[in-house]
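Peer 1: this one's sequence-less:
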């Protein structure tokens, strides 16, 4: 399996394309749909699904255009569906360009088989009520969205964010037994073990 990171949006969001034998999933297409489509088309990939770690505008901004292009299912934790229709919650109002998603978005399930990709959703609220890390189980790869960064974590002072839930989610992360490579929503790759040892929020 190959991983392509595309940095999109003014927030420098990491959009990931995972692909294996020309079948692909897209994680967090936050903006610049044309850039994402170009990579898909240049590599002749069949997009099986779009997976969203949470509902902020810099992670969902391109899904309408990509849905029109690829007509694939889109999955998000049910507690973040409110962000799809509420610009004040998804933070797009703050950017002066209110975003309301028109594409149909489905509830994720805890474990899902999407073509060759065996996916587990780790629900870790705080940054948003539905914030999740998306794990590729067989490859020990985690796409952490804004739950966990290299040396930091996502903010919890936005609308519907929760400091209390963030603290509980960090306790869960401290107890993760399996090491895995971590690809965050912003910034550089890390690992579960590295964050458990060095991230001040996991101490």
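Peer 2: Ah, there it is. The structure displayed is predicted, hence computed values, not measured ones. Residues are numbered from 1 along each chain as shown.
Peer 1: use CA for all of it now, contacts and neighbours both
Peer 2: Noted.
Peer 1: can you tell me the element residue 119 falls in?
Peer 2: strand 117-123 (DSSP states H and E).
Peer 1: SS state for the residue sitting nearest the centre point of the chain?
Peer 2: Centroid-nearest residue in the chain: residue 53, 2.9 Å away (criterion: CA atoms, centre = their mean). What DSSP: H, G, I helix; E, B strand; the rest coil gives for residue 53 is coil.
Peer 1: thinking again about what came up before, can you list contacts of the strand holding residue 119?
Peer 2: 77, 108-113, 130-138 (CA atoms under 8 Å, 6 or more residues apart in numbering).
Peer 1: ditto for stretch 72-79
Peer 2: The set of residues external to stretch 72-79 that reach it, using CA under 8 Å, 6+ apart, is 47-55, 67, 104-109, 123, 129-132.
Peer 1: another one to put next to it:
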């Protein structure tokens, strides 16, 4: 697994390449085509597909470019596509817990609404790519009316995945990515709140210094 730290003005993203036996899949490619493409070329990795966690620009920025350059499918949840009218060449709709097989990779899409209606985490083996749903330090932004859905997604995440699952979010706000779920259970405040109203009130509290303040 290769992590790319890329940026555009104030936006700083973490994009990922999962590869094995010269075949690879990109997760949320954005901002720096040359950096990502040069890694593919230098390591002779054949791109097989692109996974998109949600439709925000900083996560889909280069998906159409790579899709056209490599003629590969782009995967996004059917809910996200419909709710936000997302379009892209070679677009394939995915659904909750319906396994994808791309080359040698078996991928489990887990729909986790809250940040957006169709936000999706992708499990590949012992790794989970969470986009903006779950960070090591907290959870993604949401509208007040969606905080309950985000709570439900976190609760499902806690129940569904093994404690040693490694978490790879779309952004970092202090901790390095790649911590396991057990670490989040101890260090991520949102994983410790079991009441939906309390979760929603805390996520939407007015006195936080920014939308990404988690403590």
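Peer 2: Yep, that arrived. On a predicted model such as this, the values are computed, not experimentally measured, just so you know.
Peer 1: now which of the contacts of stretch 72-79 of the first structure would you call buried?
Peer 2: Neighbour-count burial (16 or more other CA atoms under 10 Å) is assigned, among the contacts of stretch 72-79 of the first structure, to 47-55, 67, 105, 108, 123, 129-132.
Peer 1: which stretches of the first structure form helices?
Peer 2: For the first structure, the helices defined by DSSP state H cover 33-42, 57-60, 63-70, 82-85, 87-90, 163-174, 192-198.
Peer 1: which positions in the second structure sit opposite the last one in the alignment?
Peer 2: What it means is helix 192-198 of the first structure. Using TM-score structural alignment, helix 192-198 of the first structure lines up with residues 181-187 of the second structure.
Peer 1: neighbours around the alignment partner in the first structure of residue 106 of the second structure, how many?
Peer 2: Matched to the first structure by TM-score structural alignment, residue 106 of the second structure sits across from residue 118. The number of residues packed around residue 118 of the first structure, counting by other CA atoms under 10 Å, is 14.
Peer 1: just residue 57 of the second structure next, same as before
Peer 2: With other CA under 10 Å as criterion, residue 57 of the second structure counts 11.
Peer 1: gap between it and residue 199 of the second structure?
Peer 2: As judged by CA to CA, to the nearest Å, residue 57 of the second structure and residue 199 of the second structure stand 27 Å apart.
Peer 1: how about the residue mapped onto residue 132 of the second structure from the first structure: what's its closest non-neighbour residue?
Peer 2: In the first structure, the residue paired with residue 132 of the second structure is residue 146, using TM-score structural alignment. Nearest residue to residue 146 of the first structure in three dimensions, chain neighbours excluded: residue 154, at 4.8 Å (CA to CA, 6 or more residues apart in numbering).
Peer 1: the strand holding residue 119 of the first structure vs helix 163-174, what angle?
Peer 2: Angle, strand 117-123 of the first structure to helix 163-174, by axes from the mean of the first three to the mean of the last three CA atoms, to 10 degrees: 130 degrees.
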